[in-house]
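Asker: Okay, structure incoming, though there's no sequence with it:
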């Protein structure tokens, strides 16, 4: 019984660690602390500010899907 609990705990820890690494791959690189990007629309209005890396090919979809 004790061995099963230990094995179950190891599996849970492994799953948590793997999901955290997968999320980092999905969401990309973080900028250094205190640095951020501001995304503007064509009129110069602020759409968002983020601490994640943004690339020229990225697209922004608003809540109204525009």
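Answerer: Everything's here; your move. Please read these numbers as outputs of a predicted model, since none were measured by experiment. Numbers count the residues shown, from 1 in each chain.
Asker: Only C-alpha atoms from now on, for both contacts and neighbour counts.
Answerer: OK.
Asker: hang on, residue 38 is in a strand, isn't it?
Answerer: Yes - counting by DSSP: H, G, I helix; E, B strand; the rest coil, residue 38 is located in a strand.
Asker: how about the residue nearest to it when sequence neighbours are not counted, secondary structure?
Answerer: Excluding the flanking residues, the one nearest residue 38 by C-alpha to C-alpha, 6 or more residues apart in numbering is residue 49, at 4.4 Å. What three-state DSSP gives for residue 49 is strand.
Asker: next, the one to line up against it:
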């Protein structure tokens, strides 16, 4: 069951952030929410690569020996 349609009706009364699970990840859906002034916050799907901002820092600094 796709429950994104009712969400679009509910967010007419919201401003700010909307938290949802990974099932809400959809480019068109996120753009439609953004047009209404709402930012969608979700987890990352298993097959998606995390962006550099969410990656853990390396355990040891990298060095280059000449």
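Answerer: Happy to help now that I have it. Keep in mind that this is a model prediction, so the values were computed, not measured.
Asker: Tell me how the two chains score on TM-score.
Answerer: Remark: TM-score between the superposed chains equals 0.22 [TM-score structural alignment, normalised by the length of the first structure]; 21 aligned residues with a C-alpha RMSD of 2.6 Å.
Asker: What about the residue nearest to residue 38 of the first structure, how many residues nearby?
Answerer: Using other C-alpha atoms under 10 Å, residue 49 of the first structure has 11 neighbouring residues.
Asker: And residue 33 of the second structure, by the same measure?
Answerer: Residue 33 of the second structure, neighbours per other C-alpha under 10 Å, totals 20.
Asker: Isn't it up against residue 40?
Answerer: Yes - Residue 33 of the second structure is in contact with residue 40 according to C-alpha atoms under 8 Å; the separation is 7.2 Å.
Asker: still on that earlier bit, the residue nearest to residue 38 of the first structure and residue 37 touch, don't they?
Answerer: Yes - Residue 49 of the first structure is within contact range of residue 37, at 5.5 Å (criterion: C-alpha under 8 Å).
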